[in-house]
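Q: Here's my sequence, what's the structure:
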Amino acid sequence: MAEIKLIGKEDLKCFQKHNFPICSINLGKDVKMNERLLCNECLLNFIQENNIIQGFNIIQSKIENNIQEYRHKQISFIAQKKQQLVSLKNNFIAWKSTINQQIDQILGYINLWIDNIISKNIIKDKYVIMEELENFVNQYEFHEKNFEFLVEQINFINQASSNKIQLKLAQLNEEYRKIITQTKDSFMKIINISQHKISLKPINNQLKQSDDCFTIAFNYTGQIMISGCGKDIKVWNFQNGQIQEVQKLQVHQSTISCLLFSKNQNSFISGAYDHTIRCWLQINGQQWKSSQKYEEHSSDIQCLLLCKKEKTLFSGSCDKSIKIWIVDFANNNLQYCYSLEKHTHIVYGLTLNESETFLVSCGDDQQIIIWKKSNNNKWEFYQLVNQSIREVGAVTSFIKENLFIWIGGVQNGKDCVSYFELIKGCIVEQKNKEQQLILSPEVFNYSLFPIVFNKEKQIILFRHKFHIYLLTKQISGKYRISTKIKFESNEIWGSMTNDAKFLVLWEKKQCRFLIYQIEYQTI
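A: Purely as a prediction, here's the structure:
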């Protein structure tokens, strides 16, 4: 890929025309373009603001990375369309050759047919008068019989030749239908009509559980499932959508609210309404060992989040705080570090961007708060997001390095998926991407069903009130609702396996588990 050239950067001056290098950028939304560049002299006249970012080279590097990402996306898209058109052209060339061969064969049959007819065109020019007189006197039907014989011969030739041609026409018609079908499919791919569709096939709905199940999680192989069962944790064998209870872990003193499995080993973390968090380690192949209870929170645990390397745990609670922990799965323990205190009510949702430089939290105080990792690897308050929808934030999740979604949870709310994007160091709501969900003003959207984002298959799973939604990514980069399931109650909890092949839910109305196989097809 050719090197990017940013034209004009050599001539950049600060907006007050000082003769000093550019050192900072003003990222405020209301700032005019020619007032964004700042030097050290300019900064003397500015009160320190969150939207002033130091380090012009860093911003320039991010701009170049954004351009490279766009160019790569553009080049890949055009190359894909070109390849599809070349493939379509080559198909037509191949079809033309095949059809021409079949038409040539038909023409050969017709020529042979003509030759056979011509060979029967033997009409005598000379007749013996006395023979013809005898035929006339005795009323012989000599010529009539000869003519009938000729007709029989011609009919035989016609039938045989016609059979050959009809067989070839049938083959040609079959080839033609095949060409039409394949051509339509090729056209649909080229004009971007072809999309992946998801359907959910129910495979098991017979398992009953009367105790509340607010959380479900799967191990990294997808063969072990854990679920809440009141204040206990159930461990299940999970094979091709069939589950079998193995054991029940009974150490928490109140309802299990969060379960979080390691993506690398058979260890998990549990949180409960008894205000405690525990680590669990599998020993001897089947048994599970609990750590001590960690009681830094003073109220119910509402959400748990692990970083990719699984060395840091974030926990949100009804005590309004987010706690930061060091995780040691090998020794089955946690170490409390510090607390993030900015929310004024329950913390319901947590998410990290891919590079793990930003943490987003939301909750009952109708705030979306951005936390940033500082140079000393400590999380600090960064931004309070300006959002158009002032509702309780039930869940949130990054779906891209600089893009996250947020879903509210109140009665008579907007009932939509909101998108927020990191632009020039500032989180900005993207109203044009907002997706309307089914309006259900009569109920709340409960928490404890985190958004599940499968990056490999680009699938988003979430629950909103009465519905379970699955969103898939389109070639345009946008996500659309691929399928949804409606329930009679809004009390539904569950999760999806890591390979996005199975969905397991528990719904309170009938106190039962529901298992679905996720099927993919192209339409």
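Q: drop to CA atoms for contacts and neighbour counts, all remaining ones
A: Will do.
Q: residues near Thr351, how many?
A: Here the count is done by other CA atoms under 10 Å, and Thr351 has 26 residues near it.
Q: What of Ser397?
A: Neighbour tally, Ser397, other CA under 10 Å: 24.
Q: Helix, strand, or coil at it?
A: On the three-state scheme (DSSP: H, G, I helix; E, B strand; the rest coil), Ser397 is labelled strand.
Q: What is the longest helix along the chain packed up against?
A: For the chain, the longest helix by residue count, based on DSSP state H, is helix 56-119. In terms of contacts (3 or more CA pairs under 8 Å, 6 or more residues apart in numbering; DSSP states H and E), helix 56-119 is packed against strand 24-26, helix 142-190.
Q: to compare against the first, here's another:
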Amino acid sequence: MFQVYNIEDQDTGSIEQNLKQKWIPLQQKDTQIAIKALITLKSHIQKQMIAFIESSLKYIQDLDNQVQELQLKSKQIGQLVYELPYQVYNNPNKLNILLQEQLVDCERIKQLLKNQLQNLVNSDILINCFQTIQKINFNDTITSLNRIFHPHQKQKDGKWICDQHQQQIRYIELKGEISNKLACENCRQYNKYGQYITIQNMKNKWNEYIIENLNSFNLAQDKLISKSNIIYQQIQSLTTYFQKLIEEINQQLNNQTKLENDQLHQQFQMMQQDWSEFTNSQLIDVAYIYAQKNYIELIEQEFMAKDIQISKMMNQTIGFCNMLVVQFESFLINWNNPLINQISNKDKIEQTNQAVPLNYKLQEQYNIKEEKCLSFAFNSDSNVLVVGCNRFIKVFQFRQGQLTQTQILDNHKDYVRCLYFMNRSNQFISGCNDCKIMIWSCDSNNLWYCQQVLEGHTDYIRAGVIMNNREDLIISGSDDRSIRFWSKKDNQWYCKQILNGHSNEIRSISLNVSSTQLISCSTGTEIFLTQYIQNNKQWCIMQIIQTNKCGYSLKFIKDDLFTFQPYDQGYLLIYKRDQENRNFQIIQELKINSKDNRWDFFSQQLIEEKSILLHKNGNTMNIIKINQKNNEFSVVQSIQNSDVYLYGAMTRDGKYLVTWDSDSICIRVRKYQQ
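A: All right, here's what the predicted structure looks like:
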């Protein structure tokens, strides 16, 4: 590639020319290849980290299983020794054989653990990492550099031999049409009309061609990198802006959670002070404060005002975040598929006029084999999913549709049928066929533990466990025909009221948007409308709605609108409150898809952000779109199973639907697509 000089002719000018025009482009090319390899290596390492964490969690689970297995075998050996008949003691060899049979699995366990440990570090990702590192190569660049500073070391030509005459090839034919363009001296003599040039001349022309193209490549690449840096700087500026925004929001929230009333603040400080340290004037203040006895009321007044302000901030934040999510998804579509901008205006207009149906597409790569799963619940951020798998509660981390199991909770003794995640605290509730309700909290290590067990129900808890808006009230429905209202005092939940109006097993409960009315249905042919009476602070039955069929699912959509699923019927009833007599009446019978209407349990889920109702009837899960303007309901997608064992839940934003069905025996993830 580089010109060859004799050592005595080599000067600074020629070295500079070779470095600038010929070596720099080659060096920049190798540098870009190395940078790209390092970026790829970073991606591989991140994937390896995730894979290592997942494998480690599984390995820990396997270790726990092996510990249990060894404990069981140790217990069996102990029982074997104590229960051996007398004649076996007279035959030690027979006893030895029996014990060897019990201990033979130890070697198997040890080898299994070794193999699994080896798998933690042996993976395709690591192989890709080594292959990527091999791509970092400056050998050619170094060789070229040596040619500049050591011109006496001439480049060697290849030993190309003519197949016909077994002589060294010295020429190449550029413009001719002959099949063999390589020629030795004999070939050139036989083909006097060929347009040959020497190999050395071809080599020089090739070097010039390389330099020209490398310069063009580096010039174009510099422009692209410059524009990429602009995008990166914009993203960095955006990151800085959002960091400032988060800091301002945190400051406002801190201000809203502090006492601003000077008198209340002074009283609060006095409460922190030791009694023996009070001055005379402070003792007088204590007597005055106690005589007034309005401290709690003042606190409630101030904090109610602050609660209203924080609620406004929360609504604004949610609206802002939702707007960003929509813009972000639109940005990603154009980012990942820039050719979409080349669609003609006519095509865009036609697409805009077309109705976009809802579609939740199955993401097969995220399937997880699992035993019977009867209940699901996402937390408020939809990054944690809890699943009732038989009597266990399995906790999963949920990211971009991928589930990673992090914990198994085994406090319940029967099927876990109800799960509810709190919005205002990092807690969730579970209801079970063992008649118990459990409150679960998360510790500083992100591990869940049972904080309290609520006992009182005497039969299965399958109708639901729900909360009011303030989340200071838990409502549970049971097969024991009662609805229990649990209140909180001194950070402990207790049963505040028992409603015994139903004469049959309760199947479903739902609170209205304002948390002032409760509807419930049972195996009887009536729906109970219960209302909270502020004067006596009790829930009282206000209306009994007679139905032709018993029901097993209902849901408040608005304060004056709810749905009801009758047993063994292929339609969903929509009830609306009449403005004149204030009673609920049927306004629509929505035909839904189902082929098996046997009795089963599934709480309807309302996704307010997308106006979607998730509802199951028999063996079919129906996704129902709600027109909020005219209260019309329409089925937009259906998911069927061979039997009624089909359960699931949507994320709070309606982006993902997670289900379990008996056909696949898998937890399956579906993603919303337009």
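Q: coming back round to it: pick the most deeply packed of the helices and strands packed on helix 56-119 of structure 1.
A: Compared across these, strand 24-26 shows the largest average neighbour count, a mean of 21 (mean count of other CA atoms under 10 Å).
Q: whereabouts in structure 2 does whichever helix or strand comes after that strand align?
A: Reading on from strand 24-26 of structure 1 to the C-terminus, the next helix or strand found by DSSP states H and E is strand 37-38. Following TM-score structural alignment, strand 37-38 of structure 1 has no partner segment in structure 2.
Q: hang on, the earlier thing: with respect to Ile52 of structure 1, which of the helices and strands packed on helix 56-119 of structure 1 lies nearest?
A: Evaluated over these, closeness to Ile52 of structure 1 peaks at strand 24-26, with 4.4 Å, by CA to CA.
Q: I'd like the helices and strands packed on helix 56-119 of structure 1 as a markdown table, with distance to Lys424 of structure 1 appended.
A: Listed next are these as a markdown table, based on distance: least, CA to CA, whole Å:
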| stretch | distance to Lys424 of structure 1 |
| --- | --- |
| strand 24-26 | 9 |
| helix 142-190 | 34 |
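Q: out of the ones you listed, which comes closest to Asn66 of structure 1?
A: strand 24-26 (17.0 Å).
Q: before we move on, the earlier item: off-centre distance for the longest helix of structure 1?
A: Here helix 56-119 of structure 1 is found 28 Å from its chain centre; the criterion is CA atoms, centre = their mean, to the nearest Å.
Q: again with stretch 446-459 of structure 1
A: The answer for stretch 446-459 of structure 1 is 10 Å, by CA atoms, centre = their mean.
Q: returning to that earlier point: which one of the helices and strands packed on helix 56-119 of structure 1 lies nearest to Ser227 of structure 1?
A: The minimum distance between Ser227 of structure 1 and these falls on helix 142-190, with 41.7 Å, by CA to CA.
Q: helices or strands next to the closest one in the packing?
A: helix 56-119.
Q: Structure 2: matching residues for the helix it packs on?
A: Counterpart in structure 2 of helix 56-119 of structure 1, with TM-score structural alignment as the criterion, is absent.
Q: and that helix with helix 142-190, angle?
A: 180 degrees (axes from the mean of the first three to the mean of the last three CA atoms, to 10 degrees).
Q: in structure 2, what residues pair with the helix or strand just after helix 56-119 of structure 1?
A: Where DSSP H and E defines the elements, the next helix or strand beyond helix 56-119 of structure 1 is helix 129-137. Counting by TM-score structural alignment, helix 129-137 of structure 1 falls onto no part of structure 2.
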